[in-house]
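Q: dropping the sequence and predicted coords here.
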Amino acid sequence: MTSRTAQNGGHYGAIVVGGGQAGLSASFHLSRAGIDHLVVEKKTAMHKWRDERWDAFCLVTPNWQCQLPGHPYDGDDPNGFMVKHEILGYLDRFKAKVKPPILEHTAVTAVERHAAGFRVETSAGSFTADAVILATSLYGTPSTPRAAERLPDDILQLHTVDYRSAEALPPGAVMVVGSGQSGAQIAEDLHLAGRKVHLATGNAPRCARFYRGREVVDWLWDIGQYNITIADDGMGKKRHDTNHYLTGRDGGRDIDLRRFAQDGMALYGRVKGVSGGRMLFEADLTSNLDAADRVYNGINALIDRHIAEKGIEAPPPSVYVPLWEPAEEPAELDLAAAGITSVIWATGFRPDWSFVGLPIFDGTGYPVQRRGVTAVPGLYVLGLPWLWTWGSGRFLGVAADAEHVVEHLTAAVAAPRQLMAQAG
């Protein structure tokens, strides 16, 4: 069944907190293992995909990488990029296959130790479980800097989760703050709609869409980049990396901020404050663009080495040469004089682990775990970027991580039950 009326005080083999792709992947494997469980979701299953994506949203990885458990991509364009309604259809079909025992519109307020297991307090009552899987991801609460409080009242402010289209904004220029995947794609969406766009950049890297005759993701798959784990040398810092910006729009293409600038988009360094109706910027625009290009060329060089080592016939290599250079580093912008009527904060999210009353976090607030297994027996995390591999937080890798977590959970839950049976 796809919804559930859970009894207050009920006990389960496992409780899954979060009903996104990670939570439902856990449910899939828990059902296959025969473990009675409950998925608790604050809103509705997969709501972020439905309610927190703009109208022109599409995947940035090819459709063939959609590999949810028991539900590989089932369309007719594996090398394409699903748009929003296609993604929702894919996820709806996944949910229908899983039939998760899910309690929606229910907030988890506490996860604590209880006897040999856990007590999970929710807005629908209290439950107990032998194990708990935290599948709430890092994309919890939209984050905006305190500088937002000092913007003039007549400027509309939105986080990326609330942006839908250029047409939904008031007339005028738009400031997009942040050049990660969402910020860069929304800036492009506004630019294509004919809006004057101002973009405050950050340290996000970029990647080519196609190189030497193939989709870059396909090259990286062949090279083995998607098999590298967080346990490999030097990969620990990847957990905090910003995603590369590129797009699957219109069949896929690069996003080149320098080309946007050539076409009239105004670029700035990182926002450092707001004062007197002016937005203030760091003098790091040039270094931000150069750093993104170094990553772009570095990925292409990795592909070049692979092609040479394997003796693969392919079009000749190339190195990206900047199309545009900043004439200056703008220190500030008078928002009213620039005609800016909207500011879109593409400044990420803050994870919300406040309900977890157990010692599993490091000094940065990130859960300490190895492929989802924490030091607290019976407590697991799932769906985080680089939980184990590059694909862990995506449709590509979450199935394998969920299977690993449930295998560990099954063994951990079975052991004490076997001891009790022997004692009985």
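A: Alright, I've got the coordinates.
Q: C-alpha from now on. contacts and neighbour counts both.
A: OK.
Q: neighbours around the closest residue to residue 367 other than its chain neighbours, how many?
A: Closest residue to residue 367 apart from its sequence neighbours, by Cα to Cα, 6 or more residues apart in numbering: residue 361 at 4.2 Å. Here the number of neighbours of residue 361 (other Cα atoms under 10 Å) works out to 15.
Q: check the one 5 residues further on too.
A: The tally of other residues near residue 366 (other Cα under 10 Å) stands at 15.
Q: list the contacts of it.
A: If you count contacts by Cα atoms under 8 Å, 6 or more residues apart in numbering, residue 366 has none.
Q: just residue 416 next, same as before
A: Taking Cα under 8 Å, 6+ apart as the test, residue 416 contacts no residue whatsoever.
Q: that one sits in which helix or strand?
A: When elements are defined using DSSP states H and E, residue 416 is found to belong to helix 398-423.
Q: list the buried ones in that helix?
A: 398-406, 408-410, 413 (16 or more other Cα atoms under 10 Å).
Q: same check, this time on stretch 29-49
A: By neighbour count, and taking 16+ other Cα under 10 Å as the criterion, the buried residues in stretch 29-49 are 29-31, 35, 37-42, 44-46, 49.
Q: picking up where we left off before, mind giving me TSV with the buried residues of helix 398-423 and columns for distance to residue 122?
A: As requested, the buried residues of helix 398-423 are exported to TSV (distance: Cα to Cα, whole Å):
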residue	distance to residue 122
398	26
399	27
400	29
401	26
402	23
403	26
404	27
405	23
406	23
408	25
409	22
410	24
413	23
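Q: relative to residue 72, which of the residues you listed is nearest.
A: Relative to residue 72, the closest of the buried residues of helix 398-423 is residue 399; by Cα to Cα it sits at 10.3 Å.
Q: try this one next to it:
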Amino acid sequence: MTDLKQSAFPRPDRAGQPTEIDTLVVGAGQAGVAMSEHLSNLGVPHLVLERKRIAEAWRTGRWDSLVTNGPVWHDRFPGMEFPGLAPDAFAHKDQVADYFEAYAQQINAPIRTGVDVLRVVRNADRAGFTVETSEGVILANRVVVATGPFQRPVIPPIAAQDAGLYQIHSADYRNPQQLPEGAVLVVGAGSSGVQIADELRRAGKQVYLSVGAHDRPPRAYRNRDFVWWLGVLGLWDAEVVQPGKEHVTIAVSGAHGGSTIDFRRLAQQGITLVGLTQSIADGVVHFQANLAENIARGDENYLSLLDAADAYIARNGLDLPEEPQARERLPDPDCVTQPILELDLAKAGVSAIIWATGYANDFSWLQVDAFDANGKPQHQRGVSSEAGVYFLGLPWLSRRGSTFIWGVWHDAKHIAGHIAIQQKYLAYRDPSQCQAETAASQPVSLSGVR
């Protein structure tokens, strides 16, 4: 367990008086560490609480072989590079966790690990909030929710009720060896689903991959990684999600040195593609007849980025090599032209289903008026509708890149600035009152008194 600045901020006292702090940050992943850096730079007293270890989700909430989806020159904080890695490398998940732990040490972040936040309520008789934790009570003027978007794994209600079928969420997948003998159905074709399906295929498993709507950028094009293209084209900084794209996943991978996700190539290599999973009943999975449509729309997304990149190169006179082979397309495999609409799991030998179906937020501990009727946080660039509450690390918090390592750092800077401004307002004192207090504190002169 790592504790930084141990003497500066004592732990909550179970039996004694509550700990008081100006700003409490909940969560010590990338969002919490970034928040701490900016608050420290602005002189805001704060404390960061983490229920387990710094960047715990990177260590134990991912599969064994996971690497970052972006190269380390891009997916990092400005204040430190990844040690021992080439700029275009993709960091392993444990290297990412080590990076954030080292970064927290570098900035001397006031982090307390092993402390679970149980409840936050607004005070009725004084400013700020009362925070109940596993180690006592904290009184805070402000609370920053830096728990990120990956809080509660979601398995849809259509999941099979067959006790003999091995079913897990991608959050609980670690490696092919944990699965029983037999074929596997992977539901979800975003980054997680595609990478897990490919790993299982490489391990000799027969794999069915359920493909829904997705974006499919090139890993790299004309000697530049896709993260560079999204940057220069202004797409990372897009502030409004396109209608219909709210829940579209992105199929990209840094595995095996990074390569473009091509569903036709995956099929050519032995993965059987199926459409969006619609229902499961009596051991039979039913798929929508939309596989070809989903892949075609992914192709459109892919080609649109190539077109935008070509136009940018021409407009700016860049000397980057042409790459005509990037537009070549493999023929549609049989599983696309003659899609499987029903799959009898027993007959197909499917013994396991992995649900790569995303996550939901869990703010049940945050009992303040900061949510809409659907339980979604109400905020503007992370500044909540509930004064004194802030959110950090959520998708589209301020822009498309808000959930990425570099994006959360910039969002944290904005929120820290808002907190520092509010702190200055609260520190204001009436000049006339200050003069009166100064005069009252001066010694009375008795000269001339008879």
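A: Cool, the structure landed. Nothing here was measured: the structure is a model prediction, and the numbers come from that model.
Q: please enumerate the helices of structure 1.
A: For structure 1, the helices defined by DSSP state H occupy 21-32, 47-51, 84-98, 181-192, 216-223, 257-262, 285-310, 398-423.
Q: quick one: end-to-end length of stretch 367-385 of structure 1, please.
A: Stretch 367-385 of structure 1 stretches 12 Å from its first residue to its last (Cα to Cα, to the nearest Å).
Q: got the contact list for it?
A: For stretch 367-385 of structure 1, contacts defined as Cα under 8 Å, 6+ apart pick out 21-23, 117, 130-138, 239, 358-362, 387-388, 391-394, 398, 401-402, 404-405, 408-409, 412-413.
Q: do the same with stretch 219-228 of structure 1
A: Taking Cα under 8 Å, 6+ apart as the rule, stretch 219-228 of structure 1 contacts 303, 306, 389-391.
Q: tabulate those (JSON lines), appending neighbour count and distance to residue 223 of structure 1.
A: JSON lines is the format used below for the contacts of stretch 219-228 of structure 1 (neighbours: other Cα atoms under 10 Å; distance: Cα to Cα, whole Å):
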{"residue": "303", "neighbour count": "20", "distance to residue 223 of structure 1": "8"}
{"residue": "306", "neighbour count": "16", "distance to residue 223 of structure 1": "7"}
{"residue": "389", "neighbour count": "27", "distance to residue 223 of structure 1": "14"}
{"residue": "390", "neighbour count": "19", "distance to residue 223 of structure 1": "13"}
{"residue": "391", "neighbour count": "24", "distance to residue 223 of structure 1": "15"}
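Q: aligned counterpart of residue 67 of structure 2 in structure 1, please.
A: Residue pairing (TM-score structural alignment): residue 67 of structure 2 is matched to residue 58 of structure 1.
Q: what about the corresponding residue of structure 2 for residue 254 of structure 1, neighbour count?
A: Structural alignment places residue 254 of structure 1 opposite residue 260 in structure 2 (criterion: TM-score structural alignment). Around residue 260 of structure 2 there are 18 other residues, counting by other Cα under 10 Å.
Q: got a list of what residue 260 of structure 2 touches?
A: Shown in contact with residue 260 of structure 2 (Cα under 8 Å, 6+ apart): 217-220, 252-253.
Q: of these, which is the most crowded?
A: residue 217 (27 neighbours).
Q: re earlier: and of the contacts of stretch 219-228 of structure 1, the nearest to residue 214 of structure 1?
A: Nearest member of the contacts of stretch 219-228 of structure 1 to residue 214 of structure 1, counting by Cα to Cα, is residue 303, at 10.5 Å.
Q: identify the residue of structure 2 aligned to the closest one.
A: Correspondence of residue 303 of structure 1 to structure 2, assessed by TM-score structural alignment: residue 309.
Q: ok, which of the helices of structure 1 comes nearest residue 2 of structure 1?
A: Between the helices of structure 1, helix 84-98 lies closest to residue 2 of structure 1; by Cα to Cα that is 7.4 Å.
Q: can you give the contact residues for that closest one?
A: Outside helix 84-98 of structure 1, the residues that touch it by Cα under 8 Å, 6+ apart are 2, 24, 27-28, 46, 49-50, 53, 55-58, 68, 71, 73-74.
Q: I'm done for today, thanks for sticking with me.
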